[in-house]
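Peer 1: okay, predicted coordinates and the sequence, questions at the end:
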Amino acid sequence: MDIADQLVRAAGDGDVIGVSRLLGQGAVVDAPNGDGRTALDRAVDKGHADVVRRLIAAGADLEQQAGEYQESTPLCLAASQGHTAVVGVLLDAGAPTGPQGRLGYVPLVLAATSGDEGHPETVALLLDRGVDINAVMKHKTALDWAVWFGQEEMVHRLLGRGAAPSAETLAAAREHLGRHPECRRKIERIAAALLAVEVVPATGQEPGTEAGNLA
């Protein structure tokens, strides 16, 4: 096993002492292992905040490709898995928070929608650090995506933090209902929550039209 493989393995194991030793022996911080994964990639993936901090101190690239298919970035990977402590370390180091990676992922959207109900603590941290709550990924905000996936709790959390619903947000609710008619009551509750904060209608559309379409 060469030194790059050893570094990536130590990082994935959360072995900060081993990581420091290997870096001291000349391991290149962002050198990939045989599977194309770097030490930072693996440490983020496994949620090892101390190792992430050590690798950043050694010059690891915060915007490098990450994830099994190299489609993500360290911050997006951490956000999607709800590794809140790691997200904090990356933000402290200046990791970008807008669309990133080859697929244009937005960390807040991933934190809000990954899993059954997203990762509330990670979402809260990102918003506390000033991330734009209405940032768009593939033409949808975090709120739009949460509605589209029928994540009722996250919808309430985002609305409580100032997310701005639009006619498109209610359209997402209608789309979710079309895919999951058994969820009508939940979608009606989501729609009521959106209307309670004054959904902005689309051009030429009367207020309340979208809600009526859910009936």
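Peer 2: On my side now, so go ahead.

Peer 1: going forward, measure contacts between C-alpha atoms and count neighbours the same way
Peer 2: OK.

Peer 1: just the strands in the protein please.
Peer 2: For the chain, strands defined by DSSP state E occupy the ranges 136-137, 140-141.

Peer 1: right, and those strands - which one's nearest residue 78?
Peer 2: When those are compared by C-alpha to C-alpha, strand 136-137 sits nearest residue 78, at 17.0 Å.

Peer 1: hang on, the earlier thing: so can I have TSV of the strands of the chain showing mean neighbour count and distance to residue 24?
Peer 2: Converted to TSV, the strands of the chain look like this (neighbours: other C-alpha atoms under 10 Å; distance: least, C-alpha to C-alpha, whole Å):
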stretch	mean neighbour count	distance to residue 24
strand 136-137	20	40
strand 140-141	20	43
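
Peer 1: below is structure B, check it against A:
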Amino acid sequence: MDEARQVLESGTNPDTWNTQGLTALHLAIQSRRPDMVQLLLEFGARVDSKTMNADGHTPLHCAAMVGHTVILEMLLARGADPERADSSGWRPIHHAASSGSLEPLGVLSKICDVNAPIGDGRTALHLAAIGGNADSVQILAQSGADVSARTVDGKTALHLAATQGNNVAIAKLLIKCGADRGAVDWNGRTAYDEAVELGQESLFALLQVPGNVASPAPVGDDLEELLRNAAWSGDLRGVRRCLKRGAAVNACDRYGWTALHCAAFKGHAEIVKRLLESCQSKEEACAIDEQGYSALHCAVESGHREVVKILVGCEMIEINGVTREGLSALDMALALEHGGMVRTLVNAGARACVANLIIDE
């Protein structure tokens, strides 16, 4: 502590990253040292600093993972954002639920959105069920967690509990809190079906649906929303399942975005290919949102050249369509100075519509 204080008093930046992309505050939390955390905070260490590695964890994420309530509350008192997501879309409450950190989970469940999903649709309750921690499930259920929430595969927490060993206590708790034993995922499977496939005999009697009555599989708007969510999150299997069940590829949200808009904007090339295969007409492939953006505009704006190549290579795509402001895809690529993308569009026959955007031969 004395040596650390001397270094900090000499003017060293407490937010410097080491070669692993961690700040001193991240290291102090991983070492479960509240005294060192307090010292670093006194010298201005940022509570919202993310790791510079692929994880992108904030100090609050780390505190939730190691299960140190004192450190967690110190960070919250300094203004740490409990709803901030890491690079995978996980918030601190997701890490606490997954790691079985009960006290931090109790704190976070009182101030956070307990039903916030990560990219694949799992909530903190799903993660607690997978982790096999009944106490975590109870904390979340008491804090208003939705036991009917579904993943992009249509699975509830009860489905996931049935796939993770003989979790009788968790299954009983979920059912007590209102979980529907007859709920089916998008493949028409109940939690009982999952238990049978994995030989979880202790769950058979608990999960069997009386009279074998099952809830209907999702149809209509629910299925189209699942398709868009799967396209946005990069879940190719989810996209295929939704299409197989009859999801309309051109169904849009309130802003006019279809699944193709979502996949193009996020740069999910394989999903874009699959969605184009499902388009039956030029109108479906070239659907525009309320601002006049097509999937091609979305791919250009977000800088995904591979997706642009796929789109301009499809005969159904209109490469010279313009937005409500009169911008073509090429106009956008020129304005954003995406040189390689400009060449791809020009080679495909794209034209610039805005006079002051000139292609440098």
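Peer 2: Now that the structure is in, tell me what you want to look at. These numbers were taken from a predicted model, which means no experiment stands behind them.

Peer 1: quick TM-score on the pair, please.
Peer 2: Superposed pair, TM-score by TM-score structural alignment, normalised by the length of structure 1: 0.76. Supporting alignment: 191 aligned residues with a C-alpha RMSD of 2.6 Å.

Peer 1: sorry, back to before: which of the strands of structure 1 sits closest to residue 13 of structure 1?
Peer 2: Per C-alpha to C-alpha, nearest to residue 13 of structure 1 of the strands of structure 1: strand 136-137, 32.3 Å.

Peer 1: what range in structure 2 does that closest one sit on?
Peer 2: Residues 150-151 of structure 2 are where strand 136-137 of structure 1 lands when matched by TM-score structural alignment.

Peer 1: for residue 183 of structure 1, find the nearest of the strands of structure 1.
Peer 2: With C-alpha to C-alpha as the criterion, residue 183 of structure 1 lies closest to strand 140-141 of those, at 21.3 Å.

Peer 1: please name the nearest non-neighbouring residue to the aligned partner of residue 121 of structure 2 in structure 1.
Peer 2: The alignment partner of residue 121 of structure 2 in structure 1, by TM-score structural alignment, is residue 104. Using C-alpha to C-alpha, 6 or more residues apart in numbering and skipping the chain neighbours, the partner closest in space to residue 104 of structure 1 is residue 137 (6.9 Å).

Peer 1: give the contact list for that neighbour.
Peer 2: Taking C-alpha atoms under 8 Å, 6 or more residues apart in numbering, we find residue 137 of structure 1 in contact with 99, 104, 105, 106, 109.

Peer 1: repeat that for 7 Å
Peer 2: Residues near residue 137 of structure 1 by C-alpha atoms under 7 Å, 6 or more residues apart in numbering: 99, 104, 105, 106.

Peer 1: show me the subset of the residues you listed that structure 2 keeps too.
Peer 2: Among the contacts of residue 137 of structure 1, the ones still in contact in structure 2 (both residues aligned by TM-score structural alignment, their matches' C-alpha atoms under 7 Å) are 104, 105.

Peer 1: out of the contacts of residue 137 of structure 1, which is most surrounded?
Peer 2: For the contacts of residue 137 of structure 1, the largest number of neighbours (other C-alpha atoms under 10 Å) sits with residue 106, at 26 neighbours.

Peer 1: okay but it is in contact with residue 98, surely?
Peer 2: Yes. Between residue 106 of structure 1 and residue 98 a contact is recorded at 5.7 Å, counting by C-alpha atoms under 7 Å.

Peer 1: and the match of residue 121 of structure 2, how far is that from residue 85 of structure 1?
Peer 2: According to C-alpha to C-alpha, to the nearest Å, residue 104 of structure 1 stands 23 Å off from residue 85 of structure 1.

Peer 1: can you check residue 38 of structure 1 too?
Peer 2: Computed as C-alpha to C-alpha, the residue 38 of structure 1 to residue 85 of structure 1 distance reads 19 Å.

Peer 1: of these two, who's got more company?
Peer 2: residue 38 (28 against 20).

Peer 1: which residues touch that one?
Peer 2: For residue 38 of structure 1, the contacting residues are 8, 30, 31, 32, by C-alpha under 7 Å, 6+ apart.

Peer 1: the residue nearest to it when sequence neighbours are not counted and residue 96 of structure 1: what is the separation?
Peer 2: Nearest residue to residue 38 of structure 1 in three dimensions, chain neighbours excluded: residue 32, at 4.4 Å (C-alpha to C-alpha, 6+ apart). The gap separating residue 32 of structure 1 from residue 96 of structure 1 is 22 Å, by C-alpha to C-alpha.
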